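>>> Show me how the following folds:
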Amino acid sequence: MTGATGRLGGRVARLLAERGVPQRLAVRSPARAPELPGAEPVACAYDRPDQVRAALDGVDTVLMVSGSETPDRVAQHLCFIDAAAAAGVRRLVYVSFFGASPTATFTLARDHWDTEEHLRASGLTPVVLRDNFYLDFLPELVEDDGVIRGPAGTGRVAAVAQDDIAEAAAAVLLEPRGHDGATYDLTGPEALTLDEAAGIIARRTGRAVTFRNQTLEEAYASRAGQAPDWQLDAWVSTYTAIAAGELDGPTDDVRTLTGHHPRSLDDLLAGGAPVEDRT
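Next comes the predicted model:
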């Protein structure tokens, strides 16, 4: 298990611990790893092949949560994959991104494509989980004045709850052999415009929330000086990818893996449990 100190990886680790699955938590800072029954934290930075090989020695299956957003993230991913192969790992489950491709509008989706391609050429057996944008992130787009701003237009995004991604990943890890070589597109049950998302957030929170479309120039100007250029491109392209229709298209993959329908934005904000699939 990687990423156990983060929001997504931590969810997966807790789900496995609840099922009594022994796991090795490969994390950069073992002192920050969650204390879970049957879990052993070990030091492992993606760009330290010696640590990776030691952490993964004797491990058959690894969940690789994508690393922090940095300019050298792809290089770190490739280093980890190569070291995992050298350690004798057989199967690597990679948390990628919906619509990953070399020409994706969302700049970081191109990083995921490069990682996927290297994984497929590594000799490891790949399982790829391509999650859409986090549903949990949509309320965080609301600025202090109650406005979501970005050049998303009327495009739609099939955002998915982190809990649903974690449950899908845990399902794969519990019975990994049945998923060898598979790629899953993890989405929510619906594709929303940001105007529709703003309406749901407003209704559930009792706060006045609206969406205001920006031009590309306005988007960059409003964020100027807040981050390096590569990160500004990533931020702005989260919206332009929605506008381009590249985040649309709900799938049944969460239901297929977990046995329940994925949470909607309304479900998430209401704090409701997922609806079991009884078909």
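>>> use CA for all of it now, contacts and neighbours both
Noted.
>>> How about the secondary structure of the nearest residue in space to A104 that is not next to it in sequence?
Excluding its sequence neighbours, the residue lying closest to A104 (Cα to Cα, 6 or more residues apart in numbering) is R110, at 6.0 Å. When states are read from DSSP: H, G, I helix; E, B strand; the rest coil, the local structure at R110 comes out as helix.
>>> The structure of the following sequence is requested for comparison with the preceding one:
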Amino acid sequence: MIVITAPTGNIGRHLLPRLLESAPAAGEELRVVVRDPARLPDAARGRVEVVTGSHADAAVLDRAFAGADAVFWLVPPDASRPPRDGWSGFTRPALKALTAHGVGHVVGVSALGRGTPLADRAGLVTATLAVDDLIAGTGVAYRALANPSFFENLLEECDSIREKGVFTDTLDADRKVPLVAVADIADAAARLLLDRSWTGNGSVPVLGPQDLSPDDLARVMTEQLGRPVRYVRQSLDELYGDLIGYGLDEEFARAVVDMKRAKDEGLDAGVARTAATASPTTFAHWCAEVLRPAVLSPSCS
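Presented below is the predicted three-dimensional model:
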């Protein structure tokens, strides 16, 4: 039995179809934890066991983890709470349920930067790495998918890209960093969940096929969208002011800023790209398949 948390989220909505395709042949049953079962894809209906509720709820987890062999664990960001509460606090009920039900394997969504001098001052990344430590501390076999920033973050800017031909970030315009498509993260998670020959604790970097700078992104978007797109660098102070203006918790907003600062200082640069750590989806392909339809639609929502 494989349990999938957040099956309708950015990664889960790619992971669930992959497991629906492969799990039956492997003799695996699937169970999902979801607040609103109506949001599950039609292909999942009647083929997965559904536990309705939040995976922050101890009673929900007690039902969900009973008889489970493996769990895909993802903490949904909560911008209304300080990161320590939002990540570690959210995960603590799962620690008891994993132990109580003897779950053997957990795959989690994490971040790059562990072992670097920046790891303890990287805001949201620091909070994410703390969750890895909590889960590993239960004694379960654990693999943390260590990811850089997602291509999909640009979807938050698609109105600006459509209307102004502009996207923003806080990175230096020519700083090349790894970036990844969430579909590739889902593929890595599916492989680990289906082949549980691994033991102990460790991380699995998912780095995308190449490092790209904001100026590189602008060039590729211009080519793929058929319209000029340029990058405008935002200061960290401007970013913080914007986040507070959107109503985010002050500690959460500060943690976003600290993460952005750490990334600009090289947080994601410590892992070499190899055949084992690279993933296949190029930014050009992602733009053609995901960003272009979003930008050309009347609204990104």
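>>> Send over the TM-score of the superposed chains.
Both chains were compared after superposition, and using TM-score structural alignment, normalised by the length of the first structure their TM-score is 0.85; 269 aligned residues with a Cα RMSD of 2.6 Å.
>>> about what we covered before: aligned partner of the residue nearest to A104 of the first structure in the second structure?
With TM-score structural alignment as the criterion, R110 of the first structure lines up with T126 in the second structure.
>>> hang on, the earlier thing: so what's the residue count around the residue nearest to A104 of the first structure?
By the other Cα atoms under 10 Å criterion, the neighbourhood of R110 of the first structure contains 19 residues.
>>> V180 is in contact with N147 of the second structure, correct?
Yes: counting by Cα atoms under 8 Å, N147 of the second structure does reach V180; the two are 7.4 Å apart.
>>> what residues are up against the aligned partner of L212 of the second structure in the first structure?
Aligning on TM-score structural alignment places L212 of the second structure opposite L192 in the first structure. By Cα atoms under 8 Å, 6 or more residues apart in numbering, L192 of the first structure lies in contact with 155-158.
>>> 6 Å instead, please
Listed by Cα atoms under 6 Å, 6 or more residues apart in numbering, the contact set of L192 of the first structure reads 156-157.
>>> repeat for Y142 of the second structure
Applying Cα under 6 Å, 6+ apart, one finds that Y142 of the second structure lies in contact with 105-107, 201.
>>> Okay, the residue opposite V103 of the second structure in the first structure once aligned and L174 of the first structure: tell me how far apart.
For V103 of the second structure, the aligned residue in the first structure is V89 (criterion: TM-score structural alignment). For V89 of the first structure, the distance to L174 of the first structure under the criterion Cα to Cα, to the nearest Å works out to 16 Å.
>>> Neighbour count: the two, which is higher?
In terms of neighbours (other Cα under 10 Å), V89 is the more surrounded of V89 of the first structure and L174; the figures are 21 against 12.
>>> Helix or strand: which one has the more buried one?
Take DSSP states H and E as the rule and V89 of the first structure turns out to sit in neither a helix nor a strand.
>>> do V32 of the second structure as well
For V32 of the second structure, the element it lies in under DSSP H and E is strand 30-34.
>>> what does that strand correspond to over in the first structure?
Using TM-score structural alignment, strand 30-34 of the second structure corresponds to residues 23-27 of the first structure.
>>> how big is the offset of that stretch relative to the second structure?
After superposition onto the second structure, the average distance of stretch 23-27 of the first structure to its aligned residues comes to 0.9 Å, using mean Cα distance after the TM-score superposition for the first structure.
>>> Now do that stretch: distance to the chain's middle.
From the chain centre to the centre of stretch 23-27 of the first structure is a distance of 18 Å (Cα atoms, centre = their mean, to the nearest Å).
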